[in-house]
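In: The sequence and its predicted three-dimensional model are supplied below.
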Amino acid sequence: MAQNSVEYFASMQTQTGWTTILESFARFVDPPEDARLLDVGTGPGALVKIFREQYKAEAYGVDADPLMMAHAFSTQNVGQAFVCGSVDHLPLKAEHFDVVTATNVLYLVDEALPALQELARILKPSGTLVMLNPSPKMSILAATALADERNLSGFARENFIHWGEMAEAKVRWSPEQIAELFQKAGLKLTETRERVGSGLALYARGIKGGEYNHVK
């Protein structure tokens, strides 16, 4: 079952167009060159490779699944960049990273606030947290409509509609809800941006201080 999970997420990052979304998200993150960056819930590690190769960041990835980390280590060719750890209990030093990213992770956890507090713990002062989650616009119906519009088929279609199913089953935070969560975690929401079709994904950036700007 665990190996099937690895194969599923590896296929998701390489066969569904998800790489395009990750590259869009990476442009939103836009880390400074040589920034020390951690991608939480990195899965097969595609985003770590993007940050290292395209942005020259000192990027690392963490995931709770040891088989996933073994797969990332063997396929991404980025050296000793991966470590096992749970999002709410990371085996990493406090105030160690300039940037922390989390794509499609926090909306899945049962209690988001402790996880956010843990991510804030490992950020340096004035560090940046950037996350991607389904927006309030995401649903099974919306995902199906976009899959039809883009002529998705097979695994790509199933995977995208499944994202809509998970969004309905879990949580779809608004910018206002994210701002409240960030404040409780000791962060300040500074920017959100809607992407993917009509805005089915919500990117959010938080730092310790700054002004908030929502872009549709």
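Out: Perfect, I can see it now.
In: use CA for all of it now, contacts and neighbours both
Out: Noted.
In: Leaving out the residues flanking it, which one is nearest to T144?
Out: Excluding its sequence neighbours, the residue lying closest to T144 (CA to CA, 6 or more residues apart in numbering) is I161, at 5.8 Å.
In: Please name every helix or strand in contact with the host helix or strand of the one you found.
Out: Here I161 sits within helix 154-169, counting by DSSP states H and E. Contacts defined by 3 or more CA pairs under 8 Å, 6 or more residues apart in numbering; DSSP states H and E place helix 154-169 against helix 2-15, helix 140-149.
In: Can you name the residues that contact the residue nearest to T144?
Out: 140, 143-144, 147 (CA atoms under 8 Å, 6 or more residues apart in numbering).
In: can we see that at 7 Å?
Out: Applying CA atoms under 7 Å, 6 or more residues apart in numbering, we find I161 in contact with 140, 143-144.
In: go on, K93?
Out: Taking CA under 7 Å, 6+ apart as the criterion, K93 is in contact with I122.
In: Check F25 too.
Out: With CA under 7 Å, 6+ apart, F25 has no contacts at all.
In: Tell me how far it lies from H214.
Out: To H214, F25 is 15 Å away according to CA to CA, to the nearest Å.
In: Can you give me the separation between A10 and T103?
Out: A10 sits 15 Å away from T103, going by CA to CA.
In: what's the answer for T144, then?
Out: Counting by CA to CA, the gap from T144 to T103 is 21 Å.
In: Next: L22.
Out: As judged by CA to CA, L22 and T103 stand 8 Å apart.
In: Tell me which of these two has more neighbours.
Out: Neighbour totals were compared for L22 and T103, and T103 leads with 20 against 17 (other CA atoms under 10 Å).
In: The more buried one contacts N133, doesn't it?
Out: Yes - with contact defined as CA atoms under 7 Å, T103 counts as touching N133 (6.4 Å).
In: is it fair to say N133 lies in a helix?
Out: No - secondary structure of N133 (DSSP: H, G, I helix; E, B strand; the rest coil): strand, not part of a helix.
In: Which residue is the nearest non-sequential neighbour of it?
Out: Excluding the flanking residues, the one nearest N133 by CA to CA, 6+ apart is N104, at 5.0 Å.
In: what about stretch 90-106, start to end distance?
Out: Stretch 90-106 has an end-to-end distance of 14 Å (criterion: CA to CA).
In: Next: stretch 54-69.
Out: By CA to CA, the extent of stretch 54-69 from end to end equals 21 Å.
In: Buried residues in that stretch, which are they?
Out: Buried positions in stretch 54-69, judged by neighbour count with 16 or more other CA atoms under 10 Å: 55, 57-69.
In: Take this one as well and set it beside the first:
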Amino acid sequence: MRKMVGAEFNELVAFFDGMARTKWLGAIHDTLKEKTGSWQDQDVLDVGCGTGRLLLRGADEAASLTGLDLSTEMIKASQQNFFYHEYSQKSEFIVGDACQLPFSSQQFDLVVSTCVMFLLPVPQEGIREMLRVTKQGGAIAMLNPSVKMSQQEAFQYCKNHGITGFEQTTMLKWANVSTKRHRYDEEGLRLLLQQEGAQDVEHHSVLEGLAMITYAKKR
């Protein structure tokens, strides 16, 4: 599986920002924020931050917010969003590779990543890096498609819930990419995380089992 390059995503900023603002993905971001608890006084990193929409949910609480993305244009959009919302003083956005994070070990209290790990040629490398830069006793949280995810299942979900137009398009595109990359069952992802130094792994089903939020502590 070929390595991703940032240029692939530079022209998709508007699409991904729109996707992050859909009701279905917005609700998942809300749930992920809820499952990670308060970000009060925490240093938080989002790996594959896109346009920064997830980080904005905890911007009032966190001590610092850092976003990393492979795309220079996504980083520019994140910087603009945080400037607009007046959070520039506590945020930093960096172009970088999820498999080679340019941060010190044990630098962050919380590391999150949505719609990214499953895209990597070797997701375990990205997960290992997430845990490396997490402080001892800190936590990571991810969103990944489950083994149940497919275009057919995603289309049926949209049909059942009256999801149409751009909202439907984004979900079907995510489903299509997931079938070509990586999908997880709970036990397989739990074992992978434990092998890399995580504990207290919890899975939270979303989209009626088509995807899952995974939360784990660093040993």
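Out: Alright, I've got the coordinates. None of the values given here were measured: they were computed from a predicted structure.
In: Which parts of structure 2 are strands?
Out: Assigned by DSSP state E, structure 2 shows strands spanning 43-47, 64-69, 91-95, 108-114, 134-145, 198-206, 211-218.
In: Turn those strands into CSV, columns for distance to Q124 of structure 2.
Out: Output for the strands of structure 2, formatted as CSV (distance: least, CA to CA, whole Å):
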stretch, distance to Q124 of structure 2
strand 43-47, 14
strand 64-69, 18
strand 91-95, 20
strand 108-114, 13
strand 134-145, 13
strand 198-206, 12
strand 211-218, 14
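In: For Y84 of structure 2, which of the ones you listed is the nearest?
Out: Closest to Y84 of structure 2 of the strands of structure 2, according to CA to CA: strand 91-95, at 12.4 Å.
In: what angle do that closest one and strand 64-69 make?
Out: Interaxial angle, strand 91-95 of structure 2 versus strand 64-69 (axes from the mean of the first three to the mean of the last three CA atoms, to 10 degrees): 20 degrees.
In: The closest residue to P123 of structure 2 other than its chain neighbours: neighbouring residues, count only.
Out: Distance criterion CA to CA, 6+ apart; nearest residue to P123 of structure 2, sequence neighbours excluded, is M117 at 5.3 Å. For M117 of structure 2, the tally of surrounding residues (other CA under 10 Å) stands at 25.
In: Which residue of structure 1 is paired with A216 of structure 2 in the alignment?
Out: Under the alignment by TM-score structural alignment, A216 of structure 2 pairs with G206 in structure 1.
In: Quick check: that match vs D65 of structure 1, distance?
Out: Between G206 of structure 1 and D65 of structure 1 the computed distance is 26 Å (CA to CA).
In: sorry, back to before: the residue nearest to P123 of structure 2 matches what in structure 1?
Out: So, by TM-score structural alignment, M117 of structure 2 is matched to L106.
In: how much space is there between that match and N151 of structure 1?
Out: In terms of CA to CA, L106 of structure 1 sits 29 Å off from N151 of structure 1.
In: P125 of structure 1 too?
Out: Using CA to CA, we find P125 of structure 1 at a distance of 45 Å from N151 of structure 1.
In: quick one: which of the two has more around it?
Out: Between P125 of structure 1 and N151, counted using other CA under 10 Å, P125 has the larger neighbour count: 14 against 10.
In: And the aligned residue in structure 2 for that one, how close does it get to I28 of structure 2?
Out: P125 of structure 1 maps onto Q136 in structure 2, with residues paired by TM-score structural alignment. Here Q136 of structure 2 is placed at a distance of 27 Å from I28 of structure 2 (CA to CA).
In: Closest to the centroid, which residue in structure 2?
Out: Residue closest to the mean C-alpha point of structure 2, counted by CA atoms, centre = their mean, is T114 at 1.4 Å.
In: in terms of contact, does it touch L143 like I think?
Out: Yes - with contacts counted by CA under 7 Å, T114 of structure 2 reaches L143, the gap being 4.6 Å.
In: Now do the shared contacts for those two.
Out: Counting by CA under 7 Å, 6+ apart, T114 of structure 2 and L143 have no shared contacts at all.
In: Sort out which residues of stretch 185-192 of structure 1 are buried, please.
Out: 185, 187-192.
In: And stretch 83-103 of structure 2, by the same measure?
Out: In terms of neighbour count (16+ other CA under 10 Å), stretch 83-103 of structure 2 has its buried residues at 87-88, 91-99, 101.
In: picking that back up, which part of structure 2 matches the helix holding I161 of structure 1?
Out: Going by TM-score structural alignment, helix 154-169 of structure 1 sits over residues 165-180 in structure 2.
In: quick one: the matching stretch to structure 1 mean distance?
Out: Superposing on structure 1 places stretch 165-180 of structure 2 at an average distance of 1.3 Å from its equivalents, by mean CA distance after the TM-score superposition for structure 1.
In: Pull the distance from that stretch to the chain's centre.
Out: 16 Å (CA atoms, centre = their mean, to the nearest Å).
In: Stretch 122-135 of structure 1 too?
Out: In terms of CA atoms, centre = their mean, the centre of stretch 122-135 of structure 1 is found 9 Å from the chain centre.
In: likewise stretch 73-83 of structure 1?
Out: Distance of stretch 73-83 of structure 1 from its chain centroid, counting by CA atoms, centre = their mean, is 18 Å.
In: what does stretch 95-102 of structure 2 give?
Out: Stretch 95-102 of structure 2 sits 14 Å away from the centroid of its parent chain (CA atoms, centre = their mean).
In: same check, this time on stretch 67-82 of structure 1
Out: Centroid displacement of stretch 67-82 of structure 1 relative to its chain, using CA atoms, centre = their mean, is 17 Å.
In: same question, stretch 116-135 of structure 1
Out: Put simply, stretch 116-135 of structure 1 sits 10 Å off its chain's centre (CA atoms, centre = their mean).
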